[in-house]
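**Student:** Predicted structure and sequence below. I'll ask about it afterward.
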Amino acid sequence: MQETTDRTQFLARLGAAMAGASYPVTFVRQTLERVSAGYGQHNEVVALPNNVQVVGPTSREGTPVASASVGSALRFDQTFPLAQLVTRTVEGRVSPAEGQRDLNRIIARRRPYPAWVTVLGYGVFSAGLALVMEPTVLNLVAATVLGFMVGVMWTVSERVPVLAPVTPVLAAVLVAGLCIVGAQYLSLDHVGLRALIPPLAVFLPGLAITVSVIELAAGDVISGASRLVAGFMQLAQLAFGIFIASHMLGLDDAQLTSQAVNKLGPWAPWLGVGVFVVGIMLFLAPPLAFLPWLAVLAYTAYVAQYLGDLLLGGYTSGFFGALALTVAALMIARRRDSPPAVAMVVPGFWLLVPGSLGLIGVAELFGADGDSALPATLISMIAIAFGVQAGLVAWQLVRRRRQRH
């Protein structure tokens, strides 16, 4: 009985850690059931985004039940050792006691770099994204400086969790306010919404929307719908911050525009992707060995989106980017030391972003282009969602074909 209880408790904690690393609950449940079968016992698994419960087999002594709540989300660098633990557990090479110790080490793991490197990395990340979204000298400088500011806010909110719920709105107010004040000082006739995105990108719910699509497609409606609603609420928070800043500073709604501008040349976005990758390495701190794979993911997503834009236009180009990104992430995730595919999708989604275009669309609802913003935003998000689904289906079909041969 004690052995069964230990296994049940370990599986619940492992599932909670996987949920904290943004594994879809579908995969969490399937993994725990597979491990249970390896233990020679049948467990009932209930997996939700914030809680995992494992019910062990009934015996004379009773029925072991273990429940583990998902605390704070795991950082990107923590998902690498977690992925290794999941792989070893599925292969039957980890005892419950060893697994518990490994989980304790993963959760207690500190950031590989000091706080100032995180802040520096986010500034570089923001600069790279600015080169991709709206390459102008002014926007590049603003994105870098504001990126440092938001990086400080992000670092503080991580250390003082009570500030985390208000940080996105506060960051949006400050970023939008400083951009508006700067535009007024320079006598500019408008403020580009695309200029506001790079410093705020860390708050965009690309991962939540991605995972929700996977879960909804798998029939996990409760988890998928809750994540989707949470993602839209996060977008609304950011848009609300922009709205507050614009009205406090007397900016006319018509002066908020989403028109893309490139004053540096066609080479700028391609360089921006590389700068973006360097920023991710410093900000999210994955192992250095992951650098080439991260570059592959980022350029795969951008190239696919670029080609899709040439073929079908901007709003549906996300389908091709999401499709290519999903397949590439699934391929790289087969490596033993790689994090889950869904975690690797995050950097690429900051380039595609249901997030960035979604935030532009939601912000425009407050402005002059509100009538056309919502349909365009929905089309872009649906295109990316279908791209993710198409990538998953394509991957499964290829794997089945290989297994037959």
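**Tutor:** Thanks, I have the structure now.
**Student:** Could you use CA atoms for every contact and neighbour count after this?
**Tutor:** Noted.
**Student:** Check the protein and tell me which residue is nearest its centre.
**Tutor:** L207 (3.0 Å; CA atoms, centre = their mean).
**Student:** ok, V277 touching V296?
**Tutor:** No: if you go by CA atoms under 8 Å, V277 and V296 don't touch, sitting 9.7 Å apart.
**Student:** Looking at the two, which is more packed in?
**Tutor:** Higher neighbour count among V277 and V296: V277, with 26 against 18, using other CA atoms under 10 Å.
**Student:** Can you get me a residue count around the closest residue to the more buried one other than its chain neighbours?
**Tutor:** Using CA to CA, 6 or more residues apart in numbering and skipping the chain neighbours, the partner closest in space to V277 is A295 (6.1 Å). With neighbours defined by other CA under 10 Å, the count for A295 comes to 18.
**Student:** Quick check: the gap between A295 and G272.
**Tutor:** A295 is 12 Å from G272, where distance means CA to CA, to the nearest Å.
**Student:** At which residues are the strands of the protein located?
**Tutor:** All strands of the chain, identified by DSSP state E, fall at 44-48, 51-55, 65-69, 191-192, 256-257.
**Student:** Can I get those strands in a markdown table including mean neighbour count?
**Tutor:** Converted to a markdown table, those look like this (neighbours: other CA atoms under 10 Å):
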| stretch | mean neighbour count |
| --- | --- |
| strand 44-48 | 21 |
| strand 51-55 | 23 |
| strand 65-69 | 19 |
| strand 191-192 | 22 |
| strand 256-257 | 22 |
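**Student:** okay, now the one to match up with it:
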Amino acid sequence: MGHAAAGLDDLTAFLGRLTALMLRSSGEGAYSIERAVGTGARAFGGQASVILVPEAAVLSVAAADGRMRTVCVHGFPEVIRLDQVAALKPFLADVRAGRLGLAEANRRLARIEAAPPPYPWWLKFLGVLLFSLGFAPLVQPTWYEITTTAVLGAIAAALVVAAVRAPRLSKILPLVVSAVVSVVIIEVFTGDPAHGGPVLLTSRFHEVGLSEA
């Protein structure tokens, strides 16, 4: 059962926060943002539409009396943490079912946004490294491939971990990882032409080691 229509400003603020969180989490696709925001608006007696552009969304919210608000929401798309995915699904289900007032919905959304990472930095580092190593033998099953991927994966993992504490780095992380890895490949791993030139080695690692960055 839905709640009485919420104030337009309060509803716009809530939907703006929801849009920003989902936009930041849209690295795997943005198809669900409009559906979730529209559902949230209807649950509190309003209507909403979202126009998505790279790294931003234009959110329009309409109240039952015809008043409207339009805001621009920014968020750099990244891969969402799975713990936030797990928290968002029941949260949106409760909003849709009318089990939350707007104030409580705001508080729960804030807790989801502010939740600390569930794993320590060293485990994140290990996870990125193992992700890279797991794919290396599929590209070329040689010990040289595994060794180079271990070194390059460790570099990428260190940058991924550093980006957690440096928000500015996180915005250009793929570019930084690509540049650093390319320099290391050119300077360290292209001495023996039997293993391929720098372009081939770089493309191999980009296939297996950069998707987590």
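**Tutor:** Right, received. Where do you want to start? Note that the structure is predicted; figures quoted are calculated from it, not measured.
**Student:** for structure 2, longest helix please?
**Tutor:** Secondary structure of structure 2 read by DSSP state H shows that its longest helix is helix 143-165.
**Student:** next one: it to chain centre, how far?
**Tutor:** From the chain centre to the centre of helix 143-165 of structure 2 is a distance of 20 Å (CA atoms, centre = their mean, to the nearest Å).
**Student:** circling back: tabulate the strands of structure 1 (CSV), appending distance to A383 of structure 1.
**Tutor:** Converted to CSV, these look like this (distance: least, CA to CA, whole Å):
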stretch, distance to A383 of structure 1
strand 44-48, 26
strand 51-55, 30
strand 65-69, 33
strand 191-192, 24
strand 256-257, 23
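**Student:** A194 of structure 2 maps to what in structure 1?
**Tutor:** Aligned counterpart of A194 of structure 2 in structure 1: L188 (TM-score structural alignment).
**Student:** Over to A86 of structure 2?
**Tutor:** Counting by TM-score structural alignment, A86 of structure 2 lines up with F80 in structure 1.
**Student:** P174 of structure 2 now?
**Tutor:** Using TM-score structural alignment, P174 of structure 2 sits opposite P168 in structure 1.
**Student:** which residues sit in contact with that match?
**Tutor:** Listed by CA atoms under 8 Å, 6 or more residues apart in numbering, the contact set of P168 of structure 1 reads L200, F203, Q234, Q237, L238.
**Student:** 7 Å instead, please
**Tutor:** Residues near P168 of structure 1 by CA atoms under 7 Å, 6 or more residues apart in numbering: F203, Q237, L238.
**Student:** Might one say that L129 of structure 1 is in contact with G272?
**Tutor:** Yes: the pair L129 of structure 1 / G272 is scored as a contact, 6.2 Å apart, by CA atoms under 7 Å.
**Student:** For the equivalent of V61 of structure 2 over in structure 1, which non-adjacent residue is closest in space?
**Tutor:** By TM-score structural alignment, V61 of structure 2 lines up with V55 in structure 1. Spatial nearest neighbour of V55 of structure 1, chain neighbours left out: V65 (4.5 Å); criterion: CA to CA, 6+ apart.
**Student:** How much space separates the one you found from R7 of structure 1?
**Tutor:** V65 of structure 1 sits 10 Å away from R7 of structure 1 when distances are taken as CA to CA.
**Student:** can you give me the helices for structure 2?
**Tutor:** Using DSSP H, helices in structure 2 cover 8-24, 31-43, 82-96, 102-114, 121-139, 143-165, 167-171, 173-188, 198-209.
**Student:** The ones you listed: which one's closest to V73 of structure 2?
**Tutor:** Nearest to V73 of structure 2 among the helices of structure 2 is helix 8-24 (6.0 Å), distances taken as CA to CA.
**Student:** I'd like the distance from that closest one to the chain centre, please.
**Tutor:** Put simply, helix 8-24 of structure 2 sits 17 Å off its chain's centre (CA atoms, centre = their mean).
**Student:** got the contact list for it?
**Tutor:** Here helix 8-24 of structure 2 makes contact (CA under 7 Å, 6+ apart) with I33, V37, V61, A63, V73, H74, G75, F76, P77, E78, N106.
**Student:** Pull the number of nearby residues for the last one.
**Tutor:** Residue neighbour count, defined by other CA under 10 Å, stands at 19 for N106 of structure 2.
**Student:** what about the aligned partner of it in structure 1, distance to F80 of structure 1?
**Tutor:** Counting by TM-score structural alignment, N106 of structure 2 corresponds to Q100 in structure 1. For Q100 of structure 1, the distance to F80 of structure 1 (CA to CA) stands at 17 Å.
**Student:** cool, and V362 of structure 1?
**Tutor:** Distance from V362 of structure 1 to F80 of structure 1, counting by CA to CA: 34 Å.
**Student:** Ok, L297 of structure 1 next?
**Tutor:** The gap separating L297 of structure 1 from F80 of structure 1 is 16 Å, by CA to CA.
**Student:** now swap in M381 of structure 1 and tell me
**Tutor:** Separation of M381 of structure 1 from F80 of structure 1 (CA to CA) stands at 28 Å.
**Student:** L392 of structure 1 now?
**Tutor:** Distance from L392 of structure 1 to F80 of structure 1, by CA to CA: 21 Å.
**Student:** Neighbour count: these two, which is higher?
**Tutor:** Neighbours were counted for L392 of structure 1 and for F80 using other CA under 10 Å; F80 has more, 21 against 16.
**Student:** which residue lines up with the residue nearest to V277 of structure 1 in structure 2?
**Tutor:** Taking TM-score structural alignment, A295 of structure 1 has no aligned residue in structure 2.
**Student:** what's the answer for T31 of structure 1, then?
**Tutor:** Under the alignment by TM-score structural alignment, T31 of structure 1 pairs with A36 in structure 2.
**Student:** Look at the nearest residue to its match once chain neighbours are set aside and say how many residues are nearby.
**Tutor:** Of all residues beyond its chain neighbours, the one nearest A36 of structure 2 is L92 (7.2 Å), with distances taken as CA to CA, 6+ apart. By the criterion of other CA under 10 Å, L92 of structure 2 has 19 neighbours.
**Student:** same deal with A394 of structure 1?
**Tutor:** A394 of structure 1 has 14 neighbours, counted by other CA under 10 Å.
**Student:** Give the equivalent position in structure 2 for it.
**Tutor:** Checking with TM-score structural alignment, A394 of structure 1 has no match.
**Student:** what about A394 of structure 1, distance to L307 of structure 1?
**Tutor:** Counting by CA to CA, the gap from A394 of structure 1 to L307 of structure 1 is 19 Å.
**Student:** can you check A21 of structure 1 too?
**Tutor:** Remark: distance between A21 of structure 1 and L307 of structure 1 (CA to CA) = 31 Å.
**Student:** between these two, which one's more packed in?
**Tutor:** More crowded of A21 of structure 1 and L307, by other CA under 10 Å: A21, with 24 against 14.
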